[in-house]
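Student: curious how this folds, go ahead:
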Amino acid sequence: MRTVLARFRIKPGKEDLAREWMGFLADHLDEGNATLPDEGAHVETWFLNEEPDGLWSYVYTIVDDPDAQQERFQHSEHAIDAKHAEYMRQCVDYHTFTELTPAVALGDYSVFES
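Tutor: Next up is the predicted model:
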C-alpha cells in the first residue's frame, strides 16, 4: 500500500475548465467512490491551488499499487472515469507532473484491509 501526493499545473486558459472538472467530481461522489475498489484505491482527494505561476492541482491517494491503479483507471469501463480522463487530457500540463514521495506516512492502514 502506498501513499502518494502528485501535483501538476493546469494548462493556461483551462482554469475555468479545471474548476468545472472538480465540480463534476464533487457532483458525482457516489459514482466516483464506486470506481475506487476496482482500481485498488482507498482514498483519492483532489485540490486546486492558485499559485504565483498559475493554477495547480494536487491529488493525494492511498492505493495498493500506483502503477496498477493507473492501468485500471485507463482501461475502466465506468462512464465517470471516461469523463474524468477527458478533463485530465484537456487540463493537465503533463510536463509539470511531479509525484512526491512521503518522508513519513503515519496512519492505521489496517482500516483498509479486507
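
Student: okay, CA-based contacts and neighbour counts for the rest of this
Tutor: OK.

Student: is it correct that residue 41 is in contact with residue 62?
Tutor: Yes - the criterion here is C-alpha atoms under 8 Å, and residue 41 meets it with residue 62 at 6.1 Å.

Student: now show me the structure for the sequence below, then we'll compare the two:
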Amino acid sequence: MKDDVVCARVRLQPGSLPRVRAWAAHLHAHRAEALRTLDDEGVSVESVFLESDASGDSLVYYLRAADVEAAFEIARRSQAAIEQFHRQFKQDTWLEVNRLELLVDLSS
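Tutor: As a prediction, this is how the structure comes out:
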C-alpha cells in the first residue's frame, strides 16, 4: 500500500517569525519526543520549510504517512506535551492553510 502525501503552505501572522524560530528550536531540543509522536501517528516524514517574500512569511509542510487523515486525528487527540505545544503554536501564528496539488511523487 502506498503512503499518503500532503504538502501545504501555511501563511503566518505578521511578526511571528521569532516565535516560529523558537518553535523549530523547541522541536529540535525535544526531537526524541517529536519522533515518538510521529511514530504513533504513522508518519514517516514530516518536513517544514520557511518561505519569506514580499507578501510575508509562510511555512511549507510536507508530510508522508500511512494515512494522513488518521495521522491528523491522532495528533488532534494526543495529550503529549509536544503536541500541546504544537497546537498552541498553530493557534498563535497560523493565519491560513492551503494544501498544494501533488503533481509528482517519486519514491521507492
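
Student: now the helices for structure 1?
Tutor: Along structure 1, counting by DSSP state H, helices occupy 15-27, 29-39, 66-74, 79-91.

Student: would a markdown table of these with distance to residue 105 of structure 1 and mean neighbour count be doable?
Tutor: Conversion of the helices of structure 1 to a markdown table gives the following (distance: least, C-alpha to C-alpha, whole Å; neighbours: other C-alpha atoms under 10 Å):
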| stretch | distance to residue 105 of structure 1 | mean neighbour count |
| --- | --- | --- |
| helix 15-27 | 26 | 15 |
| helix 29-39 | 21 | 15 |
| helix 66-74 | 16 | 15 |
| helix 79-91 | 27 | 15 |
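
Student: before we move on, the earlier item: so for residue 41 and residue 62 of structure 1, which residue has more residues nearby?
Tutor: A direct count of neighbours by other C-alpha atoms under 10 Å for residue 41 of structure 1 and residue 62 places residue 41 higher, at 22 against 19.

Student: contacting residues for the aligned partner of the more buried one in structure 2?
Tutor: Using TM-score structural alignment, the equivalent of residue 41 of structure 1 in structure 2 is residue 43. Remark: with contacts taken as C-alpha atoms under 8 Å, 6 or more residues apart in numbering, residue 43 of structure 2 is in contact with 63, 64, 65, 66, 68, 71.
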